[in-house]
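S.K.: I'll drop the sequence and a predicted model, then ask my questions.
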Amino acid sequence: MPHDPIDQARRLAHERFPDALAVILAGSTALGRATAGSDLDIAVLVADGRETYRETLRFEGRLVELFVHTRAGLRDLFAVDRAGRRAVMQSMYATGLVLVDVDGEAARARALAEEDLRSGPAALGPDAVEAKRYALTDALDDLCDATDGFERQAVAGFVVNAAADLLCDHHRAWKGSGKWLPRRLLEADPELGAVLLDAHARVGRTQDPAPLIETASAVLDLVGGPLREGYRRTWRGAAEPVTAGS
């Protein structure tokens, strides 16, 4: 009989982190979406002076992703996620299942996470939006011209990611990658996001890029339109790539 994942998470927390200040079980298990193969995403708040780290391990046959941090480490992780416009750790604390809460530590961390989520990410600066408009415009030109099926599919993947990025920024909404791309996109714009995702899927099913080109162009129109001639970006050193897709 398979182990209950929540019970497994409790046992892991008790065995490996008996002095934890807070332990949060997040991800699909906390949201009731777990399958037999789902891993456990566990955030662990430890006392100051300890390490902040991420570790992957296997516990009782189940894969576990551990996110271990001090109070200062958690503030740093929140700041990194705000800068990246992803709010991954904030979502873990805001929606996860509290397994350990010493003296209200989990509740305080959750309050900070919820405040970040309510505020939303900072808007991209004009230069960043311009660079992303140029990159998406260029990719759409490539998609229009693509005759090789593999290349068409690869460019379509870039287009849906770039359009989703711009659409989320347009709505001041958190973005995502991987399985979180459609989730975040649909949160940001349920109508246009769904059309964009369906148009991308149709490229694979029918090899017809026209709906994706049309929908991504509509996203571009929301943020200033296509950008080709007239685009100029100054290189400011090795720390800042000059490529349009950066």
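M.R.: Great, that's in hand.
S.K.: make it CA atoms for all contacts and neighbour counts henceforth
M.R.: Noted.
S.K.: Tell me which residues are up against stretch 211-231.
M.R.: 129-130, 133-134, 136-138, 140, 143-144, 156, 159-160, 163, 166-167, 170, 192, 195-196, 199-200, 202-203 (Cα atoms under 8 Å, 6 or more residues apart in numbering).
S.K.: this is the comparison structure:
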Amino acid sequence: MNNQKRLKPIGAAKHFVDKYFPNCEGALLAGSVVRGEATDTSDLDIVIFDDKILTSFRQSIIDFEWAIEVFVHNLTSYKHFFEADYKRARPSLPRMVSEGFIIKDLGVIQEIKREANNILSEGPEKWSTEVIEFKRYFITDALEDFIGSTNRAEELMIANTLTNLIQEFVLRSNGRWVGSSKWVIRELNNFNVDFTSQYIDAFDNYYKHEDKLKIIELVDQILLPYGGRLFDGFRLDSN
């Protein structure tokens, strides 16, 4: 795609909606171009609300010199996705709606934005003591495997597991949303920039120098307020 000739994001989004969803009730442009974080490979995230659509869908399209991800909902289906995002503690659709720039609105967008903002401000469901113990045990298990391993290939996979377990534990135990991919760092920064730096440094140090110490110290630090590593006495009953 020729980035020099293509339309600006808002203009491209308006043309897209007019071409593909001319009868929709509402449309939003979301994602990195709205947040001012766009890169040369950024696409356009467009959310469509069209009450004539029977089933929600997501589609990837290249048009107007842009890669476009379109998320299509009717005026009730989005609620299921809001609820699912809340339960998994990753508010992808609520965030897109909340931050989205209005491309078209026939009187439906403000109420949907209000719902999204309420979810975001409420935060995810609080972890119970039982869930925290469960997570402590599996972090401990992964850490012990990491400490004892002498196989570099296996260590890399265990370290990858620990990156996800740690970010989830820190964020969820503090009542925060979690993320995946680049959103791991964004959610951690939203929570605590200093911790994020420590987290990155611990794993960067291991990957560069094969030094496990900072990761071990990081895990012990985050588990300490909840009783430290957990093995002895842990029990998991079958349903």
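M.R.: Thanks, I have it. Just so it is clear, the model here is predicted, and its values are computed rather than measured.
S.K.: TM value for the aligned chains?
M.R.: Here the TM-score for the pair of chains, by TM-score structural alignment, normalised by the length of structure 2, is 0.92; 235 aligned residues with a Cα RMSD of 1.6 Å.
S.K.: Can you find the partner of S92 of structure 2 in structure 1?
M.R.: Residue correspondence to structure 1 (TM-score structural alignment): S92 of structure 2 is matched to V88.
S.K.: Let me know whether that match touches D81 as I believe.
M.R.: Yes. The pair V88 of structure 1 / D81 is scored as a contact, 6.4 Å apart, by Cα atoms under 8 Å.
S.K.: re the thing from before, residues in contact with the match of S92 of structure 2?
M.R.: D81.
S.K.: how close does it sit to Y53 of structure 1?
M.R.: Per Cα to Cα, to the nearest Å, V88 of structure 1 is found 15 Å from Y53 of structure 1.
S.K.: repeat for V100 of structure 1
M.R.: 19 Å.
S.K.: for A199 of structure 1, same thing?
M.R.: 39 Å.
S.K.: and if you look at V98 of structure 1?
M.R.: 20 Å.
S.K.: Just want to know which of these two has more residues nearby.
M.R.: V98 (20 against 12; other Cα atoms under 10 Å).
S.K.: I'd assumed D41 of structure 1 was in a strand, is it?
M.R.: Yes. Assessed with DSSP: H, G, I helix; E, B strand; the rest coil, D41 of structure 1 lies in a strand.
S.K.: For the residue in structure 2 that it lines up against, give me its contacts.
M.R.: Applying TM-score structural alignment, one finds that D41 of structure 1 aligns to D45 in structure 2. By Cα under 8 Å, 6+ apart, the contact set of D45 of structure 2 is L29, A30, G31, I68, E69, V70, F71.
S.K.: distance of G233 of structure 2 from T129 of structure 2?
M.R.: For G233 of structure 2 relative to T129 of structure 2 (Cα to Cα), the value is 15 Å.
S.K.: same thing with I68 of structure 2?
M.R.: On the measure of Cα to Cα, I68 of structure 2 and T129 of structure 2 end up 42 Å apart.
S.K.: who's more crowded, those two?
M.R.: Between I68 of structure 2 and T129, I68 has the larger neighbour count (other Cα under 10 Å), namely 20 against 11.
S.K.: Look at the more buried one and give its secondary structure.
M.R.: I68 of structure 2 ends up strand, using three-state DSSP.
S.K.: Give the helix, strand or coil label for the counterpart of A154 of structure 1 in structure 2.
M.R.: When structure 2 is aligned by TM-score structural alignment, A154 of structure 1 is paired with M157. Secondary structure, three-state DSSP: M157 of structure 2 is helix.
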